[in-house]
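Asks: got a structure for you, letters missing:
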């Protein structure tokens, strides 16, 4: 009897030991499962974080792409507008060039017609200005011979009536045929009849205040002492003219030189003849 009880006790002890051993294994397995589960949770969390990051980046990229598309569209619009403006500018430049060419053609035509018209107003060898024709000689004669030569040609030694006419004569006198500012030309003015009483070849006295200047007055355009003679006038006479310098004889004849009038001995010089235009007033 005691032997059976002992055997039963041993069996129960062995069974309890086996139960304890299984519990340890289960605990280990449970820990393993928990570890795996924790790892899976971490991985899942990482995936979730990564997914959120990717989603955020996708949204950001989409917004950036949208902005880039909008900017590209704006750039395209600006490019089209720039092209349109450039085309318009080129068209405007083309029209301006065409208009300039038309203006140049009209100017040339007007000049041509004017030259033809003026050329028709004067005989060959004469130049037109303001209703009169002028001949600039290349040969030289004394004043009396020059006066007679102009009459023979149907005119007279030039009678100057204005600053504009004097400017015209001076400009033409210095052009072409070897003429230069050193050339002197007789004009139709003399005081041979009475010293100091200057008269034109048509016997009219020299009375224009811009032509008349007190004798022996040296003009200066900076000194106030000559205000009484009015420096506003552009004097026709040269400085200190007429002076009747008599070293080579009396200076009773007037010539034009460098845009001014000078008295001179009536020696041989070139001359300027004047006559009315055959189409005066046209």
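Replies: Happy to help now that I have it. As the structure is a computational prediction, the values presented were derived from the model and not from experiment.
Asks: okay, CA-based contacts and neighbour counts for the rest of this
Replies: OK.
Asks: quick one: list the elements packing against the one helix or strand residue 64 maps to.
Replies: Applying DSSP states H and E as the criterion places residue 64 in helix 2-121. Judged by 3 or more CA pairs under 8 Å, 6 or more residues apart in numbering; DSSP states H and E, the packing partners of helix 2-121 are strand 127-129.
Asks: contacts for the strand it packs on next, please.
Replies: 118, 119, 121, 122, 133, 134, 135, 165, 168, 277 (CA atoms under 8 Å, 6 or more residues apart in numbering).
Asks: may I ask which of those has the most neighbours?
Replies: residue 135 (26 neighbours; other CA atoms under 10 Å).
Asks: just to be sure, residue 271 is in a strand?
Replies: Yes: assigned with DSSP: H, G, I helix; E, B strand; the rest coil, residue 271 falls within a strand.
Asks: surely it touches residue 185?
Replies: Yes: shown here, residue 271 and residue 185 form a contact pair, counting by CA atoms under 8 Å, at 4.5 Å.
Asks: so if I had to pick from those two, which one is more boxed in?
Replies: The neighbour count for residue 271 versus residue 185, taken as other CA under 10 Å, is higher for residue 271 (31 against 27).
Asks: please report the distance of that one from residue 199.
Replies: The gap separating residue 271 from residue 199 is 17 Å, by CA to CA, to the nearest Å.
Asks: quick revisit: among the contacts of strand 127-129, which two are most distant?
Replies: 119 and 165 (18.2 Å; CA to CA).
Asks: related to what we said a few turns ago, as TSV, the contacts of strand 127-129 with distance to residue 260 would be great.
Replies: Formatted as TSV, these follow (distance: CA to CA, whole Å):
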residue	distance to residue 260
118	26
119	28
121	28
122	26
133	20
134	18
135	19
165	12
168	12
277	25
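Asks: residue 75: which of those residues is nearest?
Replies: Using CA to CA, residue 118 comes nearest to residue 75 of these, at 62.4 Å.
Asks: second structure follows, compare the two:
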């Protein structure tokens, strides 16, 4: 018991000292333990600030990433649109080149056709026909009456000759002389109205070259006309009976306008061109 009583004062002193360090004095000074608590608070606040700042940075980076992705999507869309436009442009350029090629080919064809026509415009007549001033003439040696001769010429896409100028008549006379045939039927008649002579195309007679004293309608039976030559000279025209049989002359254009329009799409070849075009006339 005596030993325990001696140790008690020492224990009380330790306890008193501990309390002094734990409780602040009246001047408000802190103990070492209080300073540690304040430091911990400061460190916590700093950590919170750092955390908030880190989160702000993370959010900013995320927003920036989303913005970049959106811009990338827009860029990809623009690239796709650009690629599609480029493909369309390429296709259009190809079509334009093809059109230019076709146009160049068409010009070449037209130039070839024009050159061909310039060279051969005086020879575009079927075999056996004579050519003069872009007209074709067939001197048939078959003896026919006037109406039969007219039908036969029409079967050849032509008509009995219509003489419009002295030059044309001189050409006819020249061929007649070479063929040694004096009389040929021509496309002149007054069958519709006696004395009213008209050509087969119903045009009135402009240039006329009647032989002296003709037409005389001999025996009231001469309603058709012929051309007479002798010794290389034109005697003139003479009225004959439409039922009388004589050689006749057919005439047609060497290059009719209707055929010329069709020839625009014809491409002359190096061989056989003229024959092909003559079949179209």
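Replies: On my side now, so go ahead. As the structure is a prediction and not an experimental result, all values here were calculated from the model.
Asks: care to give me the TM-score?
Replies: In this superposition the chains share a TM-score of 0.45, using TM-score structural alignment, normalised by the length of the second structure; 136 aligned residues with a CA RMSD of 2.3 Å.
Asks: how near is residue 70 of the second structure to residue 76 of the second structure?
Replies: From residue 70 of the second structure to residue 76 of the second structure the distance is 10 Å (CA to CA).
Asks: next one: residue 224 of the second structure
Replies: Relative to residue 76 of the second structure, and taking CA to CA, residue 224 of the second structure is found at 91 Å.
Asks: so between those two, which is more surrounded?
Replies: With neighbours defined as other CA under 10 Å, residue 224 of the second structure and residue 76 compare such that residue 224 has more, 25 against 12.
Asks: so the more buried one makes contact with residue 188?
Replies: Yes: between residue 224 of the second structure and residue 188 a contact is recorded at 6.1 Å, counting by CA under 8 Å.
Asks: tell me how many other residues crowd the closest residue in space to residue 183 of the second structure that isn't next to it in sequence.
Replies: The spatially closest residue to residue 183 of the second structure, leaving aside those adjacent along the chain, is residue 228, at 4.9 Å (CA to CA, 6 or more residues apart in numbering). Counted with other CA under 10 Å, the neighbours of residue 228 of the second structure add up to 20.
Asks: helices and strands around the strand or helix carrying residue 228 of the second structure, which ones?
Replies: Element membership for residue 228 of the second structure, per DSSP H and E: strand 224-230. When contacts are defined as 3+ CA pairs under 8 Å, 6+ apart, strand 224-230 of the second structure sits against helix 166-179, strand 183-189, strand 233-240.
Asks: now with 6 Å, please.
Replies: The helices and strands touching strand 224-230 of the second structure, judged by 3 or more CA pairs under 6 Å, 6 or more residues apart in numbering; DSSP states H and E, are strand 183-189, strand 233-240.
Asks: can you tell me which of those strands is packed in deepest?
Replies: Each of these was assessed for mean neighbour count using mean count of other CA atoms under 10 Å. The highest is strand 183-189, with a mean of 25.
Asks: any idea which helix or strand comes after it?
Replies: Downstream of strand 183-189 of the second structure, the first helix or strand assigned by DSSP H and E is strand 198-199.
Asks: touching the helix or strand harbouring residue 249 of the second structure from outside, list them.
Replies: Residue 249 of the second structure is part of strand 246-253, with elements assigned from DSSP H and E. With contact meaning CA atoms under 6 Å, 6 or more residues apart in numbering, strand 246-253 of the second structure is reached by 135-144, 153, 158-161, 184-185.
Asks: now do 7 Å
Replies: Residues from elsewhere that reach strand 246-253 of the second structure (CA atoms under 7 Å, 6 or more residues apart in numbering): 134-145, 149, 153, 158-161, 183-186.
Asks: just the ones of the residues you listed in helices?
Replies: 149, 153 (DSSP state H).
Asks: out of the contacts of strand 246-253 of the second structure, which sit inside strands?
Replies: Counted as lying in strands by DSSP state E, out of the contacts of strand 246-253 of the second structure, are 135-144, 159-160, 183-186.
Asks: just the closest of those to residue 18 of the second structure, please.
Replies: residue 135 (146.4 Å).
Asks: and that closest one, how far from residue 239 of the second structure?
Replies: Residue 135 of the second structure is 25 Å from residue 239 of the second structure, by CA to CA.
Asks: just residue 246 of the second structure next, same as before
Replies: 12 Å.
Asks: now residue 116 of the second structure
Replies: 42 Å.
Asks: before we move on, what about residue 17 of the second structure?
Replies: Where residue 239 of the second structure is concerned, residue 17 of the second structure sits at a distance of 171 Å (CA to CA).
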